[in-house]
Structures are given as structure tokens and as C-alpha cells.
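A.B. asks: Make a model of this:
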Amino acid sequence: MRRVVITGAGTVNALGLDVPSTMEAMREGRCGISELNFRDVDRLSIKIGGQIHDWNTENRFNRQQIALYDRFTQFALTAAKEAIEQSGLVFNGDLSAKSGVILGTSGGGLTTQDDNYRMVYEEGKNRVHPFVVPKLMNNASCSHVSMEYNLKGPSFTVATACASSNHAMGQAFNMVRCGMATAMVTGGSESMLCFGGVKAWEGLRVMSKDACRPFSLNRNGMVQGEGAAVFVFEDYEHAKARGADILCEVIGFAMTSDASDIVMPSKQGAARAILGAITDAKLNRDEVGYINAHGTGTAANDKTECAAVADVLGHHADKVMISSTKSMHGHLIGGTGAVELLACIMALKDGVIAPTINYEEPDPECALDVVPNTARDAKVDVVLSNAFAFGGLNAVIALRKAA
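C.D. replies: Purely as a prediction, here's the structure:
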């Protein structure tokens, strides 16, 4: 079994259009959630989200590319460019054949789908663009990244709702670890902030109209976000031999299914995933210093997640810092675990724990150290990143500080 390290990171989200600006915003506890701005937003009862407002498509892509790239693909390509450039890898020859792409998304090209439904059903048009299907398909971003960077190895898309990115990164980790791949480009991307995307979520009645307040007693729901984060997972010996800058090491992964309810989370399912990642990483429970929580800001998720952490870590749970950066960038659904992994890298590499902002009132059912409102300087060597999805699908990743 080979060691796996992260040698590149890239992102686009409501906090920043690259990794440095995103981490700066996390350190400052800045909120990227704002008023939504798109067609027919006045027909929605939910009018806030982690929307990327300063995205200029025409400055980033040419007309031919725009015809092929949905917004979620644009985000993925931009994040992948930053990550691959940081890694210093050039994919050709054997490395090209032994490297691939695994990305997570839940909705795929939802903006394209929304626009074209309007054209056909509302405007009465009988023709759509010939590239609608390749633009909206869930694997579009994965395929375009593979073509852009000559990645000819194992490549596919994972769609497991809010756990999509963690599942994608877990599969990439295992492929490098077992020797199937030398390097994998992995992460997730999502762009659901369009009329149809928000309207659908409104129907679930789990959305907040004013703010995302994970773990706070007065929390009243989640807030959607959009964006992408992409990483280069690389064989440690390969990275070491070429003198790569190693951001951190990926050391464990586990996934479970609640097999109980399509929307209500299960403490047992979450706990088995957390314990599984710790076991896979060959860790003692008291080695975990920080957990990036799923922390959606809903009543059900937050208390269930805290109970699962307490069950797994026992007395050590009181000493572990656990925060939800969704309070800042919103819930990116299929892309959320990837953006949240940036907070884990920041904790390990820079010794800064991202806060849970908007925290106002302690909840007895969330009685852990949730790093309220202000980032914290702390030395941690091991972190976990949780993702628990609708459908009862759970995925937890364990990382260690680079040696």
C-alpha cells in the first residue's frame, strides 16, 4: 500500500476565486453568503446563497468553450488549473496513462438544464442547442479536465448528493494507494444556484432565509452555495523524487450507508464512517485534533453529527475542535466536501482552525468545541473531514500533517 499526498489545490467559491483568497477569508471568518442575483429570484422565498457574483465567463473562456461548458464545468476547470499548476506535474507518457480524474457533483449542468427547460416549456421553442446533452451531463467537468490535461487513466464522476466530493476523493485516494494510478485529479464542483435549483430545495423546507448557523441553538436551516475545489493526489514516492511541495498526506477513508431514511440522518451510520476512517488510517482516537464537520445548520444534522462524534471519540470528543465552514461559503451540495478540505489543509499546514461563524446560542445537543465565530491558532497533526448525504450515504476522509 502506497502513501498518498496532496501536491496541488485549486478552488472557486463564494469566499474567493483561488486558494489563497479562500483561506484568507476562512482565517478572517468572512461570510460569502449574500443576496442571490439571477432570473426570477423574486419568485423564490429563499433569496440568499453562497453565490459567486464576480465570475466573468467571457474573460475566462472563448465562445466555443462557453457553448460546451456549463457553469459547474467552468468552475471545475478553473480550480483544476490552479491545482495542477501548483503541483508542477505535466501529464505525458507513462504519467498520463497512469493518472486520471474523479470529480463529484450532484446536479451537474443544472443551469443548462434550467435554461433549456425554459426555452422549450415557457418560450415554446422547438429546438435546443446540439450540445445541450454534453453540456449538462454530470461527467462533463470530469471529461473536460481529462481532455485539457491529457489524463488518460481511470476517470469518472461520482454523484452521491452532499457526499459526492468526499466519495470522489476517497476513490482517488484508494486508486493511488493501491498502485492503480500515480496521480489523480480529484474534488468536486456544483452550480445549483438557478431558479429551478433553489426552488427544488425550497420544497424540502430545510433552508434558512437569513443565515447559516451551524450548531447554534437558534439555527434554522442550510444555505446553498456554489463553486468547486480540485486537488492533485499523488504517490508519495513519486512526489518526493521530484521534490514536490507536499501540502498534507491523505491517510484514511471510509464510507457507509445508513440504510434507514432518504432524508433523516443516522447517528449510527455517521459514527461508523468516522470510526472507519480512523481505523483505515491506523490512528488512535485521541490523535484526531480537528474535524471539519458536515454541519449544515439544520436541526437534525447538527445534533446527529455531534452525537456521532461523541460516540466515536468518547472522552476525547471534548478536546477536539469541530467547525463548519458552510457558515461562510454555504452548502455546495456535491462540491462541498472538496471546498471544506481546504480548511483541513489550512489546519495542518498553517495551524489555523477555520471558525463556525454566525454562532449565537449554545445548544446542549451540540456541546462540543465548535470554534465559534473566530479562527483559532492551534497545532494539529491529524484531521477528519465529514460528509453525510441525503440517501444516508456517508464519507469521511482522514489527513495528516506533511512529515
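
A.B. asks: hey, let's count contacts and neighbours off CA atoms from now on
C.D. replies: Will do.

A.B. asks: what's in contact with stretch 83-103?
C.D. replies: Stretch 83-103 is touched from outside by 7-10, 141-142, 145-146, 149-158, 164-165, 168-169, 171-172, 180-189, 230-232, 244-245, with contacts defined as Cα atoms under 8 Å, 6 or more residues apart in numbering.

A.B. asks: Restricted to buried residues, select the residues you listed in PyMOL.
C.D. replies: Under the burial definition 16 or more other Cα atoms under 10 Å, those of these that qualify are selected in PyMOL by:
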select buried, resi 7+8+9+10+141+142+145+146+149+150+151+152+153+154+155+156+157+158+164+165+168+169+171+172+181+182+183+184+185+186+187+188+189+230+231+232+244+245
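
A.B. asks: Let's see which of the contacts of stretch 83-103 end up in helices.
C.D. replies: 141-142, 145-146, 149, 164-165, 168-169, 171-172 (DSSP state H).

A.B. asks: export these to CSV and tack on distance to residue 207?
C.D. replies: Shown next, in CSV, are those (distance: Cα to Cα, whole Å):
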residue, distance to residue 207
141, 27
142, 29
145, 32
146, 35
149, 38
164, 20
165, 21
168, 26
169, 27
171, 30
172, 32
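
A.B. asks: which of the residues you listed lies closest to residue 336?
C.D. replies: Of all the ones in helices among the contacts of stretch 83-103, residue 336 sits closest to residue 165, with 6.8 Å by Cα to Cα.

A.B. asks: Which residues are in contact with that closest one?
C.D. replies: 103-105, 158, 187-189, 334-338.

A.B. asks: do that again at 7 Å, thanks
C.D. replies: 103-105, 187-188, 334-338 (Cα atoms under 7 Å, 6 or more residues apart in numbering).

A.B. asks: what's the burial count for the closest residue to it other than its chain neighbours?
C.D. replies: Sequence neighbours aside, residue 104 is the residue nearest to residue 165 in space, at 4.4 Å (criterion: Cα to Cα, 6 or more residues apart in numbering). Look at residue 104: counted by other Cα atoms under 10 Å, it has 37 neighbours.

A.B. asks: Proceed likewise with the subsequent sequence, for comparison:
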Amino acid sequence: MASIAGSCSSGLIFRTNESGNKGASLLQYNGLRPVESKQVASSGSKTNGFISTSAAKCRRIKAVASPNFSAPKREKDPKKRIVITGMGLVSVFGNEIDTFYNKLLEGESGITPIDRFDASTFSVRFAGQIRDFSSKGYIDGKNDRRLDDCWRYCLVAGRRALDDASLGPEVLETMDRSRIGVLVGSGMGGLTAFSKGVEALIQKGFKKITPFFIPYSITNMGSALLAIDTGLMGPNYSISTACATANYCFYAAANHIRREEADIMVVGGTEAAVMATGVGGFIACRALSQRNDEPQKASRPWDQERDGFVIGEGSGVLIMESLEHAMKRGANIIAEYLGGAITCDAHHMTDPRSDGLGVSSCITKSLEDAGVSPEEVNYVNAHATSTLAGDLAEVNAIKKVFKETSELKMNGTKSMIGHGLGAAGGLEAIATIKAITTGWLHPTINQYNLEPEVTIDTVPNVKKKHEVNVAISNSFGFGGHNSVVVFSPFRP
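C.D. replies: Okay, the predicted model is just below:
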């Protein structure tokens, strides 16, 4: 058990009760970078845990690791079993699922210099920027010109997922669309629309603000526009939990189906933050790699020379459906969603807990929800952003849950496409499902000098053949939001 102060300070004292220890280690983070380690005199207290160095009155909370459990049997009720019947995406590698995954298998980097705006004066001048995006056939020209890219990506990925599930407009017209919901989240929403609205206000006054300023800025608009476009009248809203957003959406959508509130959910995440405000904001957080001379080698999860994440963008959407409904309509079943979980670090706005407790408990709860034991899991699509603190915190958490890791593989999709923020979990869920269906794991590229603490196979630099039994996909976000979802091959 550990006792910690609320998120009141980025300087934390960790007190141990090891024999002979007369001090405590002061861990400080500058943005996402650990910058200092000091010894602080002990107060003499015998209490273990974290205490704030600057706010003695902060509310104290207790975080308790989840106890060991005997995994329950997997869900058998076809009304509550959830399968994946369609996938759609917009990515730095285009809009085709197979092209996207083949590029990942080849170890190709999609990171390039930014040319969407003048980044010449920025300390970071590269990103996973989408180029040559076309919404032809999905969005009419007038709306296409008005929409923020965040919602353009969402509409195209969502419609492509529906098409992949054989749920095109003609089919949907024959179905009860009040039983089909949409839940596509975004961490930042229509950031370009918001920035342009503020710019108009400052430069020209409030009368020059477009009437689309508010609607195209707010984070719920992806789900709303997709529903308006397709006539889907089931549960509809958005979740915004930073970079954990898409996994939160999968978890919530699954519960709508399990509660029989919907038969089908169109679910995922979307983001378009590769613009001046987005890049500048993350530079201010000191979260981004500054490897401007070699951008394709900038995202290097678990490598000792990593220096931050690479911002990306796009959208990833799944069609989640009850097994009963999918079987009745003769749908092609791609994989099965077994379960998921969400937790909070309750620690700091941007830094993860170094002990990984919030993450390890989330993984444990997700396996419990899925009805599988840790021994059944043999693949982890890791969050693996390439930050100094985050990468090792995640590995520590994984090693806590999976005691035997000789057969476990984990990789980092962000090493090639960058960090898609609210869309990351959606794109990585698709990568996870493609690993299940193809039997091939994509590499984690830019692995030159692995951290010694990383004793799990990270599939370095070259793809590997691997038959996935059960896979988990991790996503974590600013604010300490943790989310884990569990997928497996579909077995009737």
C-alpha cells in the first residue's frame, strides 16, 4: 500500500523503510523529463509513501494495488459477447487498412518535416503529418472546406469502418438505427477551428467570428456529425481523456452493448493537432523530441537516447457489435473484444507514477473484465511514447502483472506514426487486431541501445511471426488517465 499526496507538486519525496535508510529520494520532473535526484533528510516518520514538498495541506489519498484474482470464465452469452466487424482509419500511411499495416510491418517511418505551417522558428519542426488527404466520396465539397481536419478524419474513418462492416447507406436504411450508436472521442477537438476563432476575435472583433467556431471546436462534434451523416440514433457522445481517449471509448461502448442499450457501436478516436497551437503547446510542456536533423529516428521507445515523443494525427474507428447481432446478419467477424478497464494515477498532470501502480492495476482489472489470466496474454501493443519517464513506468507495470515474460512480445506503433493523441488508441487497436489476424507483429523501430530494465522482447527493428492468443493495447493520458483493452482471435 502506498499513501500519496494529491497532485499539488511536481517535486515528490519518496520515503522508504529499508534498514539503515536515513533519508529519502527527491524525484523531480521538468515537463516529462526527470532532471534531478537528491537526498532529503528524514523527518523520522515511519510512514511509507509520497508526501508533497510544497503543499503540506494537500489532500492525502491511498492507492492500493489490486489483489490477485482467479480469472472468471469468459462471457458466453452471445448478446454480451462483443466482436469487431469493421475497421476504418485515416493515417500518415493513408486510409487503407492493409496499406497501413504493411507499412508498419516494413518498419517504415511516417515522420517528416512539418510544412502545414511555417515551423522554421519552432524548436520542433517535424511530426507525423498527414499529407494528400482526400475526403472524396465521404464529405461534400462545401462542408469539406468548412470542417476542422479533426472531424474530416473522423467522418472518413467512421464511414470506411461502416463500409468494411458491410453497413453502407443502403443496408443501414433497412436496420433499426436507434440500436446503433456512435462514440468517437478527441483529446483536443477542433483545434484549428478554435485557434482561428480566437485569432478572428483578437484581430477583427467578435462580429468576425464564424458561426461554426463553437460547433467545430467542441469535442463531441465528431460523434454528432457522423451520426447526422449516417442517421444513427443510438447512444451518442464523446469522451476526452487526452491520449487515453479512444480506449476509454471502446470500454464505454462495450458496456452499452453488454447492457443491451445498443447492438452496434461505431467507436474510436480522432485528432488533428499538427498545427502551430498544438505543436507549440507540446513544446511548452517539454514533451517532444527535438531530433530535427533525423526526424525518422526521433521516436525511439525504450531506447536510452530517447528524448520525447513525436506528435502525430489521424483517426481510428472500430465497429463493435454483439455476437448475436453479427451472426444474425451474417457479418464478417474480424476479432473479439474481451474486456477492458480504466483507472487514474491520481498523481500528477503530466508525469506518470514511476512505480506504475495505476497502470498495473488497470491491466489487472482489464484481464479480470475479459475473463483471462495473465498467462494467456502473449502480446502487448504498448503505449510507448518515447518519453524518459513514461516508457519505463509502463514496463515496470507490465512486469508486475506478467511474472513470466519469456513468451510475451510488446511493440510500439508510435515509433513509426508518431503519437496520435486522442486517436492513438484507435490506430493502435487496429494494429493490434491486424497482428491477431495476420500472425505478424510489426517492429519497434529505432531500437539501438535498449534500456537494461526492458527485459521483454520489443520486436526490435524487424517484424516477427507470432501467433497471438490474447492481446492487450495500452493507452495513457495527461491527468493520469489509464486505459487497457483486450482483444483475441474470434473463436465461436
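
A.B. asks: how about the helix ranked longest in the first structure, aligned to which bit of the second structure?
C.D. replies: Using DSSP H, we find that the single longest helix of the first structure is helix 71-87. In the comparison with the second structure, helix 71-87 of the first structure aligns to the range 149-165 (TM-score structural alignment).

A.B. asks: Pull out the buried positions in the matching stretch.
C.D. replies: 149-165.

A.B. asks: Residue in the second structure paired with the residue nearest to residue 165 of the first structure?
C.D. replies: Under TM-score structural alignment, residue 104 of the first structure pairs with residue 185 in the second structure.

A.B. asks: ditto for residue 322 of the first structure
C.D. replies: In the second structure, residue 322 of the first structure lands on residue 410 (TM-score structural alignment).

A.B. asks: contacts for the host helix or strand of its match?
C.D. replies: Under DSSP states H and E, the secondary-structure element containing residue 410 of the second structure is strand 409-411. Residues outside strand 409-411 of the second structure that contact it (Cα under 7 Å, 6+ apart) are 378-382, 443-444, 456-459.

A.B. asks: Including neighbour count, could these go into TSV?
C.D. replies: Output for these, formatted as TSV (neighbours: other Cα atoms under 10 Å):
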residue	neighbour count
378	20
379	25
380	21
381	25
382	26
443	25
444	27
456	17
457	14
458	23
459	19
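
A.B. asks: Just the buried positions in stretch 368-382 of the first structure, please.
C.D. replies: 368, 370-376, 379-382.

A.B. asks: Where does that stretch end up in the second structure?
C.D. replies: So stretch 368-382 of the first structure sits over residues 456-470 in the second structure, by TM-score structural alignment.

A.B. asks: Of all pairs in the contacts of strand 409-411 of the second structure, which one is the farthest apart?
C.D. replies: Top of the distance list for the contacts of strand 409-411 of the second structure (Cα to Cα): 378 and 444, 16.4 Å.

A.B. asks: Aligned to residue 135 of the first structure, what sits in the second structure?
C.D. replies: Residue 135 of the first structure maps onto residue 216 in the second structure, by TM-score structural alignment.

A.B. asks: got the contact list for the nearest residue to its match once chain neighbours are set aside?
C.D. replies: Nearest residue to residue 216 of the second structure, sequence neighbours excluded (Cα to Cα, 6+ apart): residue 190, at 5.7 Å. By Cα under 7 Å, 6+ apart, residue 190 of the second structure lies in contact with 148, 150, 216-219.

A.B. asks: Which of the residues you listed sits closest to residue 14 of the second structure?
C.D. replies: Of the contacts of residue 190 of the second structure, the one sitting nearest to residue 14 of the second structure (Cα to Cα) turns out to be residue 219, at 37.6 Å.

A.B. asks: Now that that closest one has come up, it's in contact with residue 186, right?
C.D. replies: Yes - using Cα atoms under 7 Å, residue 219 of the second structure makes contact with residue 186 at a distance of 5.8 Å.

A.B. asks: where along the stretch 201-350 of the first structure do the helices fall?
C.D. replies: Counting by DSSP state H, counting those that start in this stretch, the stretch 201-350 of the first structure has helices at residues 236-241, 267-280, 299-313, 326-329, 336-350.

A.B. asks: Superpose on the second structure and give me the mean offset of the fourth one.
C.D. replies: Superposing on the second structure and averaging over aligned pairs (mean Cα distance after the TM-score superposition for the first structure), helix 326-329 of the first structure comes out at 0.5 Å.

A.B. asks: Name the residues that touch that helix?
C.D. replies: Contacts for helix 326-329 of the first structure (Cα under 7 Å, 6+ apart): 14-15, 30-33, 50, 212-214, 225, 295-296, 356-358.

A.B. asks: how many other residues sit next to the corresponding residue of the first structure for residue 101 of the second structure?
C.D. replies: Under the alignment (TM-score structural alignment), residue 101 of the second structure pairs with residue 23 of the first structure. The number of residues packed near residue 23 of the first structure is 20, by other Cα under 10 Å.

A.B. asks: Assumed residue 23 of the first structure was part of a helix.
C.D. replies: Yes - under DSSP: H, G, I helix; E, B strand; the rest coil, residue 23 of the first structure sits within a helix.
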